[in-house]
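> Show me the folded form of this:
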Amino acid sequence: MTDSPESRKRKHRILVVDDDPLITLMVRDLLSSQSFEIISAANGQEGLRFVKERRPDVVLLDYMLPDLEGLEVLKQIRVKDARLPVLFITAQGTSDMAIEAMKLCAFDFLPKPLNLDRLEHQISQAIENRRLMRVPVELPCNLTENKQIGDQLVGNCAAMQEVYKAIGRVALQDVPILLYGETGTGKELVARAIYQHGHRAENLFLKVSCADFSGPWLESELFGHEAGAFPGATEQRVGRFEQCGNGTLLIEEISTLSFSLQSKLLRVIRDRKFERAGGTTSIQTGANVILTTSEAPEELVASDVLREDLYYALSGFILRLPPLRDRTEDLPLLIEHFVNRFSNIGRSYGPEVARVSPEAMEMLLEYSWPGNVAELQSVLKRALIETKGVILLSDYLKNALQEGIEDSSLYHGEANAGSEPPQSSRYLTNWQSFVEPRIQAETDTLYADALSEMENHLLSLILIQTKGNQAQAARLLGITRASLRKKIQTLGLQIEHIVNTKED
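Down below sits the predicted model:
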């Protein structure tokens, strides 16, 4: 069932179950700049009542409560809502307590005194995972009858019909799944559709993007670590496999995993066992894994990026998602879907955008969409923010689309040989024109949108300055080469073209 527009617009609710009022005050102060509603309960019974009546998005649960132990409260929460993210907090933390909490699928176990940066990060992660579980991914339906649909796989072409059939075949099976397709083809949506249509839908769905972590922290994110396992590992941490319980774990871009981590992942797939980093005790997991990559797995094996034995372990179910250029017959459907979805963006007053003009439609149909469906969504959303009337005219589309065309020209080697060298001003965003329409639209993704916009320009500039030297670029950026390689791949950057264009 799809959330109503009202439910999607309401503030995220954080329930703090702790008899210490200072903890609630601290959480309120920590999250004061964000749009959160903080609810407090002084004991376990009150907390359980609020879980039922107020439907929080995240629970912060203390272990020592006046009436019930925190673990008992967590057990009862799991009966009411098996997927509600619960952050377990306590000043009496032991390894046994942490393990018991994670066996009950706590989202994380945080010792007091609380590390505020970590707490804020984990609350943000918990809310995102709650969204991934709650917002349905609909398979094809009549788009015009439900304009408030959230996330949806759209398309009637033969390739997408095969994708839908594959989702139906694999959803009820307990097998590792490998999804591959170019950036923007909808791998996360397909993973969520598999999860939501399967028998694990009442359990957790967690996501790990491998390129977001460097060094030992990626192993820690997946498998956890013991105190002292590596520099900075000052306390025991539970990883996503333990957090996930019998749910589904989405691991994005496995090509960035080192061979040693691929070996550890292979053992989990084969034996459903692993050890935390620095640990010797084998831990059982019931999680099913969905993995993604932007490149064909056979090519990754051939180039010694993916272990051959891991590839064979995953070969039971591999699903390719087609790029948008291979399903152009779906473009009108996709355009209609996104116009319907974003037609009232920034329009508290006045009519919604009803349709796309013929000239604008022609522009959309003629563009190559190297960023696939994700780029199409971004361009239409940007254009609809700027549109003043009830028809999306080509004038409003040109600015949004031109940015995509210029980026495509740079990233994919389509610039004319005699074009001017890229100047730094080309990469600098007019932040005022970027921010103001989004403020008017009351967006809640401005921070993420701005970071994404900045990342595009920053990486291009650094690669020009380093003449395409990825090792030097990674050092300047303070990230690993694997992370940089993933970002280059995600953005579709063609390094040789960037450097040659600059030198010309």
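
> contacts, neighbours, all on C-alpha from now
Fine.

> would you say F88 is within a strand?
Yes - in this structure, F88 lies within a strand as judged by DSSP: H, G, I helix; E, B strand; the rest coil.

> What separation do you get for it and V305?
From F88 across to V305, the span is 38 Å (C-alpha to C-alpha, to the nearest Å).

> what about the two, which has more around it?
F88 (25 against 17; other C-alpha atoms under 10 Å).

> Would you confirm that that one contacts L61?
Yes - in terms of C-alpha atoms under 8 Å, F88 counts as a neighbour of L61; the distance is 5.0 Å.

> any shared contact partners between the two?
Common neighbours of F88 and L61 (criterion: C-alpha atoms under 8 Å, 6 or more residues apart in numbering): G70.

> Can you tell me the element the residue most central in space within the chain falls in?
Centroid-nearest residue in the chain: K207, 6.8 Å away (criterion: C-alpha atoms, centre = their mean). Using DSSP states H and E, K207 falls within strand 205-209.

> Not counting that strand itself, show me its contacts.
Judged by C-alpha under 8 Å, 6+ apart, the contacts made with strand 205-209 from elsewhere in the structure are 129, 132-133, 195, 221-222, 240, 244, 247-253.

> Please report how far P297 lies from L250.
17 Å.

> between these two, which one's more packed in?
P297 (25 against 22).

> Could I get the full set of helices for the stretch 51-200 of the chain?
Counting by DSSP state H, counting those that start in this stretch, the stretch 51-200 of the chain has helices at residues 70-80, 95-103, 116-134, 158-170, 187-196.

> let's see this one next to it:
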Amino acid sequence: MAIRRILIADDEDSIRWVLERSLSRQGYEVATASDGRQALELFRHHQFDMAILDIRMPGIDGLELLERFLAERPDLLVIIMTAETSMKNAIEAMKKGAYDYLPKPFDLDEVDALILKASKANQVREQVCLLKEELREHYQLDRNIIGNSPPMQKLFKILGRVAPSDATVLITGESGTGKELVARAIHFNSPRLGKPFIAINCAAIPRELLESELFGHEKGAFTGASERKAGKFEQAHGGTLFLDEIGDMPLELQAKLLRVLQEKEITRTGGSRTIAVDVRIIAATNQNLQEKVREKSFREDLFYRLNVVPVALPPLRERREDIPLLVDFFLEKAREELQVDTRSCSKEAIGLLQRHDWPGNVRELENAIMRAALLSPDPVLSPADFPDLQGGAERREESLEDLIGSKLRQSLDPVNIFELDNLYELVLHQMERPLLRIVLEKTRGNQVKAAEILGINRNTLRKKLQVLGLKAGRGS
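Model (predicted):
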């Protein structure tokens, strides 16, 4: 928005008169005040785009006015006028948030140039704000991260709490679950929006080059270092650094990373000068870092430094109910990016997609949908459009362990397990009861045969039947 309304505060009548006359002729709406208190009253009852304040005024001086104005209107453009030959007051004003200063005496061309410069800066600032809003909207936590299942609702709650903070986050999950997408969503919903989001894959860069990529290097630091280079930490200053596949970082580099996280400063390879960095760290891995700590292949102190807020992404097979939503999302994406006609998915195709295990998770599903949308001649996708999924056409049966694990996870999700002290016994009893009942039904109550099938002593079986409250049936 262009500058329209300007407040001028100066105890010199001639300065106020000259500025008001000149700016009014150019179409600006101008209000004037002869001291700080009058300026404060005008500010509180009118909306101004800019204030031009003399630094020396009776009552409230220009620096105090500057602080009060910006406390209520951080977006207000303030120019400080000073007759001091020293730069001390001008520097103080800039530190307190003034847009610029105007030394007295000045000519009107200087004023016009300064206001024009401020107007352009204001327009750029508004464009930046609009871009920030667009980015924030694009990376809304529930816009690109799709799902209504209980695991996803739990994830949204965690992300909603952690995004506005500056806490270090460790994202875990299988390949293809969307770890970088979650990292970007955290960044773009944080106060660091508008600052850099820098990603680096620790597994994709040779170990001898990874240190230079992270911390930068000085000219001549090694063969081929023909010029100074800033590393990812410097590039991410003020923003977020995403360390993907952190579990593949070499041990010797883990020690240097830990020191950077503790000291918040880096030293370029081949250099001696320390450089302060302000960076939020989000790390991700598809490995079990606790197991790597036990194996001594990952530093325990670094693990705890990274694992401030753990975020675990569920595999797609544990949230099959989200697949129809994901299908719709990817079909819309195919329409926009591949310029294909609007597609939909038949119930039979959705059923096939929901029965597949998706070892590549959401990434694999996206590829399957985009490929089918591009190649299918029909507006409605059918199972025939997913030939790669039809080998065991109807997906192989889930193992008993998978089924039990899935049901157990659903049962325990709403429970605070930290309040229990007999979970193992409780779960075992619930699993034993149906098992014994089924075996006794199959053996028509023959306990001897049932004990033989179960691989336990007959007396043990009798005791279990009593404890679990099951009817004993016939003895032989």
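
> what about L130 of structure 2, how many residues close to it?
Other residues lying near L130 of structure 2 total 12 when counted by other C-alpha under 10 Å.

> buried set for stretch 229-245 of structure 1?
A229, A233, Q236, R237, V238, G239, R240, F241, E242, Q243, C244, G245 (16 or more other C-alpha atoms under 10 Å).

> now do stretch 39-53 of structure 1
Of the residues in stretch 39-53 of structure 1, those buried under the neighbour-count criterion (16+ other C-alpha under 10 Å) are I39, S40, A41, A42, N43, G44, Q45, G47, L48, F50, V51.

> of these, closest to V163 of structure 1?
Checking those against V163 of structure 1 with C-alpha to C-alpha, the nearest one is V51 at 37.2 Å.

> does the closest one really touch R78, like I thought?
No - using C-alpha under 8 Å, V51 of structure 1 makes no contact with R78, being 10.5 Å away.

> The strand holding K207 of structure 1 against structure 2, how far on average?
Strand 205-209 of structure 1: mean distance to aligned residues in structure 2 after superposition is 0.8 Å, counting by mean C-alpha distance after the TM-score superposition for structure 1.

> Report the angle between that strand and helix 116-134.
Orientation check (axes from the mean of the first three to the mean of the last three C-alpha atoms, to 10 degrees): strand 205-209 of structure 1 against helix 116-134 gives 120 degrees.

> can you tell me what part of structure 2 strand 205-209 of structure 1 aligns to?
Using TM-score structural alignment, strand 205-209 of structure 1 lines up with residues 197-201 of structure 2.

> where exactly do the helices run in the stretch 301-450 of structure 1?
Across the stretch 301-450 of structure 1, reading from the start of the chain, the helices by DSSP H, counting those that start in this stretch fall at 308-314, 331-342, 358-366, 372-386, 394-411, 424-427, 431-440, 446-465.

> of all these, which lies closest to L116 of structure 1?
Counting by C-alpha to C-alpha, L116 of structure 1 lies closest to helix 446-465 out of the helices of the stretch 301-450 of structure 1; the figure is 19.8 Å.

> which residues in structure 2 does that closest one match up with?
The aligned range for helix 446-465 of structure 1 is empty, by TM-score structural alignment.

> who are the neighbours in contact with C157 of structure 1?
Contact analysis of C157 of structure 1 by C-alpha under 8 Å, 6+ apart lists R327, E329, D330.

> TSV for the residues you listed, including distance to C157 of structure 1 and neighbour count?
TSV is the format used below for these (distance: C-alpha to C-alpha, whole Å; neighbours: other C-alpha atoms under 10 Å):
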residue	distance to C157 of structure 1	neighbour count
R327	6	15
E329	7	15
D330	6	16
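
> counterpart of R341 of structure 1 in structure 2?
Per TM-score structural alignment, the equivalent position to R341 of structure 1 in structure 2 is K333.

> Number of residues surrounding that match?
Neighbour count for K333 of structure 2, taken as other C-alpha under 10 Å: 16.
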